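**Student:** Sharing a model prediction with you, sequence too.
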Amino acid sequence: MIDVEHAFSKSYAEAREKFLAAANSIGKKVDSRQHPLAGKDGEELAMDIVLDGQADAQNLLIVSSACHGVEGYCGSGVQTYAMHDAEWRNNAKEQGVAVLYIHALNPYGFSHIRRTTHENVDLNRNFQDFNQPLPDNPAYREIESLLLPEEWPPNHNNIAATDQYISNNSVQAFQAAVTRGQYEFEQGLFFGGKAATWSNQTLRQVLRDYAGQAKQIAWIDLHTGLGESGVGERISTCREDKLALARARRWWDGGGTTPVTSIYDGSSTSALLTGLMSNSVYEECPEALYTGIAMEYGTLPPLQMMEALRAEHWLNINPQASKELSARIKKQMMDAFYVDTPDWREQVITQARQSLFQAAQGLKG
């Protein structure tokens, strides 16, 4: 067992080193799928996979991090801690559950402190059938010019117009317009892409390689950025299916103490989204019964989180910005998706462990 503080890291390279060391410490092989680009400090990037359990296990739990790059600073810490957690590993083994850790679904965003992939794509909006017409988001189109102004920080006119939109609609409507996913503005926020990204294609291959034999698949995908600071909201990632949602709630609601929410019934802090990553397990493992959640840890209030995202996207479009402004924006981005305090990290690990034990029991049951 390691202490909580040592599970977390200050950079992608450090996080990857700790994850690989954790796998080595329990005698598990690492399957590394190398990314085509380098990290911000020239380091190798990869999606790293560790299977802890039998390769032919019928019950499989997937635990993944960094779907949204920078959110990997939280998720990687959970994964590293879990592999050092003998009580958790023994419990999973006793329940007949194999655990598939997928570290850094989006290693580029993790390293470069971006939420998006190197294609500027939100990975959790990218799982679409690109041979079909893509979803339209007219609400995003209406405010696109406000979100990424020519200068940063925004001038008075931009701030006033943005505030007016929120006043006329609501914070929730603003959040929904921005975060739902859009497929029109390639440099914009929450862009779902025009084709499957490297991370999308690589994840699908990982599922084919490791999950094809499973009869039941549970998935805990680790996220940050929404909700009350330090609170892990369990958001169902099942399709709009009452039976699947009921199953997720039986597994993870802790007798009502840790409710499972849904984007389909309005109970989640998340807006209704398109192109979700969980589509991949339905498509690549169609014979398996799937039950999943996104574990969404809160950080900052929604408008502060949104401002950090706007600033970081602006910086990506304007790399000529001063070093001082660039550093300030990157710090703002980190603060929006990772709360660098011992109390927050302790909350993250405590709730993650609970969700892991719940998942193993659910799979067994």
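**Tutor:** Arrived safely, thanks for sending. Note that the coordinates shown come from a computational prediction; the quantities given were computed from them, not determined experimentally.

**Student:** can we go C-alpha only for contacts and neighbour counts from here?
**Tutor:** Will do.

**Student:** Give me the contacts around stretch 282-298.
**Tutor:** Residues from elsewhere that reach stretch 282-298, judged by CA atoms under 8 Å, 6 or more residues apart in numbering: 204, 207-208, 211-212, 214-238, 244, 247-248, 281, 348, 352.

**Student:** centre of the chain versus the helix or strand where L226 lies, how much separation?
**Tutor:** Secondary structure here is read from DSSP states H and E; on that basis L226 sits in strand 216-229. Going by CA atoms, centre = their mean, to the nearest Å, the spacing between the C-alpha centre of strand 216-229 and its chain's C-alpha centre is 7 Å.

**Student:** With stretch 132-139 instead?
**Tutor:** A distance of 22 Å separates the centroid of the chain from that of stretch 132-139, by CA atoms, centre = their mean.

**Student:** If you count neighbours, what's buried in it?
**Tutor:** When burial is assessed from 16 or more other CA atoms under 10 Å, stretch 132-139 yields the following buried residues: 134, 137.

**Student:** next, the one to line up against it:
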Amino acid sequence: EWESITSRDPNIAGYEDFSKELFNTPREPSCWDVYVGFLCRAVYNIAVHGFSNLKRALVSGQYHNPKGIMFGGTQLEPSHVLLRDFLLKHDLTGSSQSYEPVVTWIDLHTGLGPSGVDTMIISKELKEETNRWFTDLPRPVEDFSSGPGSVTAGYDLSKGVMSDFYTQLFQLN
């Protein structure tokens, strides 16, 4: 997956549209920039480009400027390499065909959805099954195909989603 990520258009998610104004300013920020200027530029860019486009540029990150914010790296993080290798070494992915593993991957994030309300975000393929498992959720389960008002809006070009990585690992074996 890394080759496809690092070779895609650097502005595929609009990151470069916001880079010089908001993400990677050409000079060190002054006191004005920190307390007033950034807010003014952010409001202007949201008005011109839309909130979902700014969010997409942020959450999709970028893979071409190691010194820029939201740099996604060039390889799998060491903790995931260790976990992947451990699962494969101890035949915990079901490759022996002697059993079918049941795995639940929970990736916790803050800041998605309304304050004080848990939001469960899952893949579209698992939406019905997840709704059966979690019948008492305070709000509906959302998937990454939800509409523009959704907490998942803007994530359509995100890469490196670990639930996708582990789903693929268990399906390949």
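**Tutor:** Arrived safely, thanks for sending. The structure presented is a predicted model; accordingly, all values stated were derived computationally and were not measured.

**Student:** circling back to that earlier point, just the buried subset of the contacts of stretch 282-298 of structure 1, please.
**Tutor:** If you count burial by 16+ other CA under 10 Å, the buried members of the contacts of stretch 282-298 of structure 1 come out as 204, 207, 211-212, 214-238, 244, 247-248, 281, 348, 352.

**Student:** Quick one: the helices in the stretch 201-350 of structure 1, in order.
**Tutor:** 242-252, 279-284, 302-317, 323-337, 342-364 (DSSP state H, counting those that start in this stretch).

**Student:** Show me what the longest one is packed up against.
**Tutor:** Just to be clear, that refers to helix 342-364 of structure 1. The helices and strands touching helix 342-364 of structure 1, judged by 3 or more CA pairs under 8 Å, 6 or more residues apart in numbering; DSSP states H and E, are helix 4-7, strand 59-64, helix 72-84, helix 86-94, strand 97-103, strand 216-229, helix 242-252.

**Student:** Tell me which of the ones you listed lies nearest to L147 of structure 1.
**Tutor:** With distances scored as CA to CA, the stretch of those nearest to L147 of structure 1 is strand 216-229 (18.3 Å).

**Student:** What's A359 of structure 1 aligned with over in structure 2?
**Tutor:** Alignment note (TM-score structural alignment): A359 of structure 1 has no counterpart in structure 2.

**Student:** residues near the nearest residue to A359 of structure 1 once chain neighbours are set aside, how many?
**Tutor:** Leaving aside its sequence neighbours, A359 of structure 1 sits nearest to W251 (CA to CA, 6 or more residues apart in numbering; 6.3 Å). Residues within reach of W251 of structure 1, counting by other CA atoms under 10 Å, total 22.

**Student:** what do we get in structure 2 for W251 of structure 1?
**Tutor:** Using TM-score structural alignment as the criterion, the counterpart of W251 of structure 1 in structure 2 is W133.

**Student:** Can you tell me how far its match is from T119 of structure 2?
**Tutor:** W133 of structure 2 is 15 Å from T119 of structure 2, where distance means CA to CA, to the nearest Å.

**Student:** Doesn't S32 of structure 1 lie inside a strand?
**Tutor:** Yes. With DSSP: H, G, I helix; E, B strand; the rest coil as the criterion, S32 of structure 1 is located in a strand.

**Student:** surely it meets M47?
**Tutor:** Yes. Between S32 of structure 1 and M47 a contact is recorded at 5.8 Å, counting by CA atoms under 8 Å.

**Student:** the more surrounded of those two?
**Tutor:** Remark: of S32 of structure 1 and M47, M47 carries more neighbours, 23 against 15, as counted by other CA under 10 Å.

**Student:** My guess is that one contacts R33. True?
**Tutor:** Yes. Under the contact definition of CA under 8 Å, M47 of structure 1 touches R33, with a separation of 5.1 Å.

**Student:** any common contacting residues for these two?
**Tutor:** Common neighbours of M47 of structure 1 and R33 (CA under 8 Å, 6+ apart) do not exist.

**Student:** which SS class is V43 of structure 2?
**Tutor:** In three-state terms, and counting by three-state DSSP, V43 of structure 2 is helix.

**Student:** would a markdown table of the helices of the stretch 201-350 of structure 1 with distance to Q79 of structure 1 be doable?
**Tutor:** Shown next, in a markdown table, are the helices of the stretch 201-350 of structure 1 (distance: least, CA to CA, whole Å):
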| stretch | distance to Q79 of structure 1 |
| --- | --- |
| helix 242-252 | 19 |
| helix 279-284 | 20 |
| helix 302-317 | 24 |
| helix 323-337 | 17 |
| helix 342-364 | 9 |
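
**Student:** nearest to P133 of structure 1, of these?
**Tutor:** Proximity of the helices of the stretch 201-350 of structure 1 to P133 of structure 1 was assessed by CA to CA; the nearest stretch is helix 279-284, lying at 16.9 Å.

**Student:** For the closest one, buried residues please.
**Tutor:** Neighbour-count burial for helix 279-284 of structure 1 flags 279-281, 284 (criterion: 16+ other CA under 10 Å).

**Student:** Which positions in structure 2 sit opposite that helix in the alignment?
**Tutor:** If you align by TM-score structural alignment, helix 279-284 of structure 1 falls on residues 164-169 of structure 2.

**Student:** average offset between the matching stretch and structure 1?
**Tutor:** After superposition onto structure 1, stretch 164-169 of structure 2 sits on average 2.3 Å from its aligned residues (mean CA distance after the TM-score superposition for structure 1).

**Student:** T202 of structure 1 matches what in structure 2?
**Tutor:** Aligned partner of T202 of structure 1 by TM-score structural alignment: L82.

**Student:** and that match, how far is that from N45 of structure 2?
**Tutor:** Relative to N45 of structure 2, L82 of structure 2 is positioned 41 Å away (CA to CA).
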